[in-house]
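Peer 1: Have a look; sequence and predicted model below, questions after that.
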Amino acid sequence: MTLDQIPGTPSQRHATTAAPGAGISRPLVLLLAVACGLIVANNYYAQPLLPDFTRALHISTSTAGLTVTLNQLGYAVGLVLLVPLGDLLARRTLVTVLLSIDTLALLAAALAPGAFTLIAMLTVAGISGCAINILIPAAATLARDDQRGGVVGTLMTGLLLGILLARTVAGAIDEAIGWRWVYGIAALAIAVLTLALRLNLPDLPAGRGAGYPKLLASVATLVRNEPFLRRRMAIGAIGFCCFQLLWTALPFMLSGAPYHYSAAVIGLFGLLGAAGAGCAQPAGRLEDRGAAHAATGVLLLVIGAAWALSAGGTGSLALLIAGILVLDIGVQGVHVLNQARMYGYPAHIRSRVTSAYMTAYFLGGSLGGALGVALYTAAGWAGVCATGGTLTILALLLWLTDRHRSPTGQETPPA
């Protein structure tokens, strides 16, 4: 089956819809970047609020933790089951529906009378939050070929800043006026965002020729038939695995000898993630300049160097901080380049490509989180860094097999 035969070929019946590849304005790019940040932040507000959940709702720590776990699981469900709909339905309408559900779920979380309602509503918010991964391929489809990488990079900057700032904002609001206001304000922000996107997001042609079951089945077909996509999925999954491996094990290391830092001080290390956010747009522009393949290899080497620096972190805080900064730059840069390159696939399958890639990316991160705890317990910080270095070598070997191929499988000049 060729790419043109994948179900969901764009319909020509919508003469009033936006033309793919016609270009996207700077104000719309900025609006979409803000949207990505506001939506993804909903998945991270709960983390600093867990102690308040336990006290206010009279629940155990493990029950409170379900607000985070099931929210993330809900997001994964949305990636698998809802994001492919971006290739079948009108995306502006789909985003409007998802964000309307998100608004109601956040409002219900703010008013939750008990733990069950709070957990359920944050799970729904996770599912509807997959709207991010409908907006990003929509922006890539609207963009001209020579601006696509920069557009994706800008949206990823907004997303990364949303992740970075969510915990800080939630903690500040919680301390000032209580945890319920975190979700009340978030609901208001998403409601305003929904209206802004409804008014300003151009409508792209809806797909045709595929029902929902065939649409989901075609994701597996894409993965089976496209070695380029499989390699990008694997490289992205390894990158996020490394990221979660470090950030899961790091609090254990910092709370013990020789640092003995408090939870508040450990939380400040999260601000180092700004380095990754800052490199997202420059990384995207490397795709526009035809340098994505070479840049990916360099960034994978950067990740390897990060593990070497971090390995000395038990004896030097400076080396540890340098390792964290360098790892964030490498992981986020590779992620942006992966996405920018994959949007070279035809417009009518980009949502399904995104679904496949982001599902692999999320699974890689989940594995990294699990490995972080197990490895630190069994082999300490040295074991964590050695495993991270080994994973990076594996990613480099995958990169070497890329052979400068484009998403359509054609040979392209070395970048």
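Peer 2: Yep, that arrived. Note that the structure is predicted; figures quoted are calculated from it, not measured.
Peer 1: When you work out contacts or count neighbours from here on, use the C-alpha atoms and nothing else.
Peer 2: OK.
Peer 1: what about the longest helix in this protein?
Peer 2: helix 350-400 (DSSP state H).
Peer 1: That one: how far from the chain's middle?
Peer 2: Shown here is helix 350-400, whose average C-alpha point lies 15 Å from the average C-alpha point of the whole chain (C-alpha atoms, centre = their mean, to the nearest Å).
Peer 1: So which other helices or strands are in contact with that helix?
Peer 2: For helix 350-400, the contact count by 3 or more C-alpha pairs under 8 Å, 6 or more residues apart in numbering; DSSP states H and E identifies helix 61-81, helix 132-142, helix 212-225, helix 227-255, helix 292-311, helix 317-342 as packing neighbours.
Peer 1: what angle sits between the shortest one and helix 350-400?
Peer 2: Taking axes from the mean of the first three to the mean of the last three C-alpha atoms, to 10 degrees, one finds that helix 132-142 is oriented at 90 degrees with respect to helix 350-400.
Peer 1: Which of the residues in the helix or strand just after helix 132-142 are classified as buried?
Peer 2: The first helix or strand that comes after helix 132-142 along the chain, using DSSP states H and E, is helix 148-177. Along helix 148-177, the positions that meet the burial threshold by neighbour count (16 or more other C-alpha atoms under 10 Å) are 148-171, 173-174.
Peer 1: Second structure follows, compare the two:
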Amino acid sequence: MQASSSQGISRTVIWLMAIISGLVVANNYYNQPLLALISNDVHISESAASKISVLTQIGYALGLLLIVPLGDKFFRKKLILIDLLLVFGSLLWMTFATQLWMLYAASLLIGMTSVIPQLFVPIAAELSSDEKKSSNIGLVMSGLLLGILLSRFVGGILGEILGWRAVFGIAAGLMILVWFAVYKMLPELSPNFKGTYKDLMRSVFHLARAQPVLQLASFRGAMAFGSMCALFTTLVFHMEKPPFNAGSSVVGSFGLAGAVGALAAAKVGAFQKFMNINRIIFYSLLIVLGSWAFTYFAGYTYWGLIVGVILVDLGVQSSHIMNQTSYFLIRTNAVNRLNTVYMVCYFIGGSLGTWLASVAWHYAQWEGVCFVGVSFGLLALIAHLIFSRKVSKTL
């Protein structure tokens, strides 16, 4: 089944991509509430266990850089089906890993192969009219965001009941179901790049250098996501200690609080009727900074952490959707390569936030983590205030 931008895209396919995006991206985040369980089971330190999350995010950035641009060169449906088989194999390896190097290698591969949602977002953008672009991107992103957030909840609950290995085994089984759904329902899009892989990658770097709108969106996204990752990566260690003394299931349940913010963020495109993209992003980044006020000043209470989680997810995901809407307005057929530049930067930011938060936790505990989160949010806001009006004129 072929599709083109003139034909549009059905609501059914948008919903399919949203659901599959959630199921696939969840593979990157099951480990976060399970780090303490993995640490105890494999007899490694908290610091060593936290590198599992870092490597998964680094793997995701590598997959975005090396795999997602191929969506412009090959038939996307075939590319997605092949990639799903690689995801399945990576999850199985994680399920049966017994040594630290195996955990690290499997985590890197899980991240590298679980990039399918970032092939879906350009499909939604490419086949949508300008009027429906942000709403369709928002729907696919809502599935992706719920997958990120609910994976922590599901992973925490199942990990405590069945063990952490069962979580990855179940995830591998779900990828088989996803494979058949993609095979049956996803439309096929023809490639739009005819050069070599070297030429393709060169064009990715050219876009990164030549598009100011993309550059600013990428920096804002990286900093905002780094801020959120600083919170979620260390939350499990924070809540293991007094006054909470909580297990992985309680920490995972914070994903439900974050889902409230993610669902609200999916509707952010509606505000374009009242204000422009830059103003929406400005308010979104203010919400990110505001979330850390609750996380810091009420960080030893349940209500403070819940409000902080809701607000950080709302702010980060709202700015994320608007960032993507801004660069998909660039008139080019290189939609997958545009998304590659942005998402590579996004997850490099996430990896940096995760790493710096783990270092801050080691030296300054929760107060250090909050400092890292606020710093990332401030950098995003400062860059937006300085450059947003200037780069908007280049569209």
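Peer 2: Looks like it came in fine. This one's a predicted model, so the numbers in the text were calculated from it and none came from an experiment.
Peer 1: so which of the helices and strands packed on helix 350-400 of structure 1 comes closest to Ala19 of structure 1?
Peer 2: Proximity of those to Ala19 of structure 1 was assessed by C-alpha to C-alpha; the nearest stretch is helix 132-142, lying at 7.1 Å.
Peer 1: ok, average deviation of the closest one from structure 2?
Peer 2: Superposed on structure 2, helix 132-142 of structure 1 shows a mean distance of 1.4 Å to its aligned residues (mean C-alpha distance after the TM-score superposition for structure 1).
Peer 1: and that helix, which stretch of structure 2?
Peer 2: Aligned using TM-score structural alignment, helix 132-142 of structure 1 spans residues 117-127 in structure 2.
Peer 1: chain center to the matching stretch: distance?
Peer 2: Centroid displacement of stretch 117-127 of structure 2 relative to its chain, using C-alpha atoms, centre = their mean, is 15 Å.
Peer 1: Give me the neighbour count for the equivalent of Ser388 of structure 2 over in structure 1.
Peer 2: Taking TM-score structural alignment as the alignment basis, one finds that Ser388 of structure 2 is matched in structure 1 by Asp402. Asp402 of structure 1 is surrounded by 14 other residues when neighbours are defined as other C-alpha atoms under 10 Å.
Peer 1: and Asp402 of structure 1, what does it touch?
Peer 2: Residues counted as contacts of Asp402 of structure 1 (C-alpha atoms under 8 Å, 6 or more residues apart in numbering) are 228, 231.
Peer 1: Would you confirm that it belongs to a helix?
Peer 2: No. Assessed with DSSP: H, G, I helix; E, B strand; the rest coil, Asp402 of structure 1 is coil; it does not lie in a helix.
Peer 1: quick one: it and Leu135 of structure 1, what's the gap?
Peer 2: Summarising the geometry, the distance separating Asp402 of structure 1 from Leu135 of structure 1, computed by C-alpha to C-alpha, to the nearest Å, is 28 Å.
Peer 1: Arg224 of structure 1 now?
Peer 2: Taking C-alpha to C-alpha as the measure, Arg224 of structure 1 falls 25 Å from Leu135 of structure 1.
Peer 1: Please apply the same query to Leu195 of structure 1.
Peer 2: Here the distance between Leu195 of structure 1 and Leu135 of structure 1 works out to 15 Å (C-alpha to C-alpha).
Peer 1: Then Ala283 of structure 1?
Peer 2: If you go by C-alpha to C-alpha, the gap between Ala283 of structure 1 and Leu135 of structure 1 works out to 19 Å.
Peer 1: Looking at the two, which one has more neighbours?
Peer 2: Here Ala283 of structure 1 and Leu135 are set side by side on neighbour count (other C-alpha under 10 Å), and the busier one is Ala283, at 29 against 25.
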